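Novice: Quick one, what's the 3D model for this:
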Amino acid sequence: MAALHITDIEAAINWWRARSPSIDGITACPEVRALAEVYGLMVYQHEHEVDEDGMPPKAHEAWLAWYATTPDAPCIAICSTSQGDDICKGCGRSFDEVQNWTVMTPGEKRVTWRRITMEGTAWRFNRYAERSGESAA
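Specialist: So this is what the prediction gives:
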């Protein structure tokens, strides 16, 4: 399985906090507590990633619920891998990532999303940002 980045754990915690806010300002919902345990260990151990398989089941379930709210594929319908490019100019994925997207795990997809976002060179992040719902930088 893939290694989930700490920013994904943070995003999932914040999503759950907004979805199930604390009634008393102190007590967090079970999903936040499960994810916070993983997050706390990552911070304590100075780890930026956690193995998706190694997450406690409740934390993984909470992460998957957040994941289901994120966009699935980064495709913007300009696929240069179909024209022979190793890396798609439209979305930034490699030929193999495009071909295997439907069988990739959620964690593997998030690793790919993180990479293409950090690179920021794909057209989805600049020239055709309107196609992805993102504003051009």
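Novice: C-alpha from now on. contacts and neighbour counts both.
Specialist: Fine.
Novice: could you pull out the strands for the protein?
Specialist: Using DSSP state E, the strands found in the chain span residues 3-5, 49-51.
Novice: and R33, how many residues sit next to it?
Specialist: 17 (other CA atoms under 10 Å).
Novice: Oops, could you answer that again for A62 instead?
Specialist: Count around A62 with other CA under 10 Å applied: 21.
Novice: so who does the nearest residue to it once chain neighbours are set aside touch?
Specialist: The shortest distance from A62 to any non-neighbouring residue, by CA to CA, 6 or more residues apart in numbering, is to E31 (5.4 Å). Residues in contact with E31 (CA atoms under 8 Å, 6 or more residues apart in numbering) are I13, W16, K58, A59, A62.
Novice: Check the residues you listed for burial and list the buried ones.
Specialist: Buried residues within these, counting neighbours by 16 or more other CA atoms under 10 Å: I13, W16, A59, A62.
Novice: Second input sequence below; structure requested for side-by-side comparison:
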Amino acid sequence: MAINREFLGREYTSPEPYEVTRVKIREFADAIGDANPVYRDPATARAAGYPDVIAPPTFAIVMGMEGAGQAMFDPDLRLDYSRVVHGDQSFRHSRPVRAGDVLTCVTRIRDVKALGGNELLTVDSDISTVDGEHVVTASNMMVVRGGAAQGSE
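Specialist: This next block holds a predicted model:
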């Protein structure tokens, strides 16, 4: 069954703000194997011009996946998760995520299209401070293998 195109533009909001800590940043840097000291040492980060340690550029996936998960598992979307593979990921930063940030995330279904018998679902997660300052937009495109309805390409 094809993805419900009526979901284009639908938004999913994070249930509560996410507080970024030095520990979470260090754990993420460890998980991706990046020993950059600006992710770990406040003095090094300040010497580089930041108010505190900063997160690796892909850290926003932590917040973006919550909204993307809300979208993907919404039963009315009709997405067959058993057929999903990751297609593409990108990040557009206004500034780095940094320790002490308190962030909110709004994820929006940006695109649904059929291509070669598959369906492509793209979601954008806009991540901002609780004061409204945009920090990063994480875009995630998923491929639903064999999901395109006949005649929808």
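Novice: Overlay the chains and give the TM-score.
Specialist: TM-score of the superposed chains, computed with TM-score structural alignment, normalised by the length of structure 1, equals 0.28; 64 aligned residues with a CA RMSD of 4.8 Å.
Novice: hang on, the earlier thing: out of the buried ones among the contacts of E31 of structure 1, which is nearest to A36 of structure 1?
Specialist: Of all the buried ones among the contacts of E31 of structure 1, A36 of structure 1 sits closest to I13, with 7.1 Å by CA to CA.
Novice: ok, and the closest non-adjacent residue to D111 of structure 2?
Specialist: T122 (5.0 Å).
Novice: ok, how many other residues are close to the one you found?
Specialist: Neighbours around T122 of structure 2, by other CA under 10 Å: 21.
Novice: which residues touch it?
Specialist: Applying CA under 8 Å, 6+ apart, the residues near T122 of structure 2 are I109, R110, D111, V112, S139, N140, M141, M142.
Novice: and the gap between the first one and M72 of structure 2?
Specialist: Distance of I109 of structure 2 to M72 of structure 2, given as CA to CA, to the nearest Å: 10 Å.
Novice: The two - which one has more neighbours?
Specialist: Per other CA under 10 Å, whichever of I109 of structure 2 and M72 has more neighbours is I109, with 24 against 21.
Novice: Name the nearest residue to the more buried one, sequence neighbours excluded.
Specialist: With CA to CA, 6+ apart, the residue lying closest to I109 of structure 2 is V123, at 4.4 Å.
Novice: pretty sure the one you found is touching V112, no?
Specialist: No - the criterion here is CA atoms under 8 Å, and V123 of structure 2 misses it with V112 at 9.1 Å.
Novice: now the end-to-end length of stretch 38-49 of structure 1.
Specialist: Start-to-end, stretch 38-49 of structure 1 (CA to CA) is 10 Å.
Novice: Could you list the buried residues of the helix or strand containing D30 of structure 2?
Specialist: When elements are assigned from DSSP states H and E, D30 of structure 2 belongs to helix 22-32. Applying a neighbour-count criterion of 16+ other CA under 10 Å, one finds R22, I25, R26, F28, A29 buried in helix 22-32 of structure 2.
Novice: Can you tell me how far the closest residue to R17 of structure 1 other than its chain neighbours is from W63 of structure 1?
Specialist: In space, and not counting its chain neighbours, R17 of structure 1 is closest to V32: 6.7 Å by CA to CA, 6+ apart. Taking CA to CA as the measure, V32 of structure 1 falls 10 Å from W63 of structure 1.
Novice: Ok, R19 of structure 1 next?
Specialist: 13 Å.
Novice: Between those two, which has more neighbouring residues?
Specialist: More crowded of R19 of structure 1 and W63, by other CA under 10 Å: W63, with 28 against 10.
Novice: from what I can see the more buried one touches R33, true?
Specialist: No - using CA under 8 Å, W63 of structure 1 is not in contact with R33, being 11.8 Å away.
Novice: which residues does I6 of structure 1 contact?
Specialist: Y39, M42, H48, E49, V50.
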